[in-house]
Every structure is written in structure tokens, then in C-alpha cells.
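Asker: Mind folding the following:
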Amino acid sequence: MIPAALVLFAALLASVHLARRWTLLRHFGDLAAIGRRSVRTLARSGVSDWSKERATRILAIRMMGKSLAAGGLLLMIALPIAAVLAIGPVAGIPTQDALFDPTARLSILAAGIALAFLRSRVRRLGLRHA
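Answerer: Just a heads-up that it's a prediction; the model follows:
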């Protein structure tokens, strides 16, 4: 079960790296900003309904585009985990069993916490580019 947990951990690291590299949270932040802008537009007084409708249509199109881009990005980021879960049993690694095994999940959690702690220490010491 430990090799399967290590493979899952590696896939999780790859997904986290992709999320950080492709700035996933920024994409969802942009989506939220468009939503806030549309609420402000609709709440404006002294503006004609025609202008509000036109602005709302334009913002809705932008929001749809950002939603599709963020969703596609989310699918691409989840691809390493999905690939490991699909290919693992074919390769003889019980990755799906490890996903539901409490011991394997705890070991993945412990390794993730240890890695995050180590990254924060390295960053704090200024050894980021060493």
C-alpha cells in the first residue's frame, strides 16, 4: 500500500504544482471580480435600463469565458491524479485502494504537511533559489 500512497502523493504534488504555476486562484479571483462589477452595475442609479442591460450582457459573456477557462484549467490540474487513478491498477499499483485506505491517506497527509513545513522553512531562511 505504501508504493501506491507514494504514487498518489506524487500525483498530488504535480497537481498542486500546476495549480500554483498556472495561478488557478487568480482565475477564480478574476471571475469573482466580474461578478462584483456586474452587481455594482445593476445597483447604479441614474443609468438607463438599456445601458444596464447592455453592460450586463457584456459582463455575462466575459463571466462565461472566464468560467470556461477556469473550469478547463481545473480539469487540466486534476489530470495527474486522474491519470494515476486510471493507470495505477493496470500497472499493478493499487492506487484506488490506497485512496480509500485510512493509513495511506494519513501518510499522504503527513507527507504533505511535512513538505509544506519544509517549504515554509526554506522560504523563511531565504534559500528559495539555492
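
Asker: drop to CA atoms for contacts and neighbour counts, all remaining ones
Answerer: Fine.

Asker: In this protein, spot the helix with the most residues.
Answerer: Within the chain, and with DSSP state H defining each element, the longest helix by residue count is helix 49-87.

Asker: How far does it sit from its chain's centre?
Answerer: Helix 49-87 sits 13 Å away from the centroid of its parent chain (Cα atoms, centre = their mean, to the nearest Å).

Asker: Name the residues of the next helix or strand after that helix that are buried.
Answerer: Sequence-wise, the next helix or strand downstream of helix 49-87 (DSSP states H and E) is helix 95-100. Buried residues in helix 95-100, counted by 16 or more other Cα atoms under 10 Å: 95-96, 98-99.

Asker: To check against the first, give me the structure of this:
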Amino acid sequence: MNKLLYILILVVSMSCQRQQDINKQDQISLFKTQKSLIQPEYYNTVKSILAKDGIISNDSTAVKVVEQILFNMYGEDNIVKQRPYSVVLKHDSIWSIQGKLLNGWDGGVFYIELNKNTGKVEKIFHDK
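Answerer: I've put the predicted structure just below:
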């Protein structure tokens, strides 16, 4: 009977110790995560660093970005039919991209302006 009681006490104490170890590991993991995250106050003090030629530095990149936006809005089939696009860099900072209709087709085309430096969509519409 004493041996059984001794074994039971030993098992209970070992399981308590194991639970304490798990709790300590969780606390250490949480601490590491909190320390590795950038605190919100940090964002207010950091100035943006822009790429030398802008985030969207060439016409092919602009088209890839714009297509993803337009495919989601107007459908891929509708936008692909408007190729080849007219792509112009206005004022050295705004990509102006417009779809084209095939000769004899009725309907409208998309028009989108994308900021070369920030990637922001400045203007977007699809006429009829």
C-alpha cells in the first residue's frame, strides 16, 4: 500500500512539474514574439524609402499590377479583349493605362491611373 501511495505521489508531482515546464515555454515564446514585433510607435518615426525609379518603375510592371486589379473588378475576359493597352507615363509619376476596342466593336474600355512612386490607384473607371 505504501509503495502504491509513493508511486501515485511521484506521478502527480512529475505531471505538475511537466505542466510548469510547458507554461514556462509558452511564456518564453510569447515574450520572444512580443519583442520581435515592431511596435506601432515605431511606424510614426520611420520615413518611407522609395525606390530610385519608383515602386512601379516600368510599363510592363504597371500592366501586370493593373491587370490584377481590373481582372477582379471587370472580369479577365473583358479586360484581355482590350489588348493591346495604351500605356503612357504622365508627369513622370502617373502610369495612365487604357484599353482599346477592336475595329467595329461597340462598347467601352477601362481607364486607370497608377502612381509610379506609391503604387496607389489614382483613378479608375470603365466607360460604356
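
Asker: TM-score them against each other, please.
Answerer: Aligned and superposed, the two chains score 0.28 in TM-score terms (TM-score structural alignment, normalised by the length of the second structure); 46 aligned residues with a Cα RMSD of 2.7 Å.

Asker: rewinding a little: what's the longest helix of the first structure packed up against?
Answerer: When contacts are defined as 3 or more Cα pairs under 8 Å, 6 or more residues apart in numbering; DSSP states H and E, helix 49-87 of the first structure packs onto helix 2-21, helix 24-43, helix 95-100.

Asker: and with 6 Å instead?
Answerer: Applying 3 or more Cα pairs under 6 Å, 6 or more residues apart in numbering; DSSP states H and E, one finds that helix 49-87 of the first structure contacts helix 2-21.

Asker: circling back to that earlier point, with distance to residue 75 of the first structure added, can I get the buried residues of helix 95-100 of the first structure in a markdown table?
Answerer: A markdown table is the format used below for those (distance: Cα to Cα, whole Å):
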| residue | distance to residue 75 of the first structure |
| --- | --- |
| 95 | 20 |
| 96 | 19 |
| 98 | 22 |
| 99 | 19 |
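
Asker: Return the member of the residues you listed nearest to residue 56 of the first structure.
Answerer: residue 99 (43.9 Å; Cα to Cα).

Asker: element containing the spatially closest residue to that closest one that is not a sequence neighbour?
Answerer: Closest residue in space to residue 99 of the first structure, ignoring its immediate chain neighbours: residue 105 at 6.5 Å, by Cα to Cα, 6 or more residues apart in numbering. Here residue 105 of the first structure sits within helix 102-125, counting by DSSP H and E.
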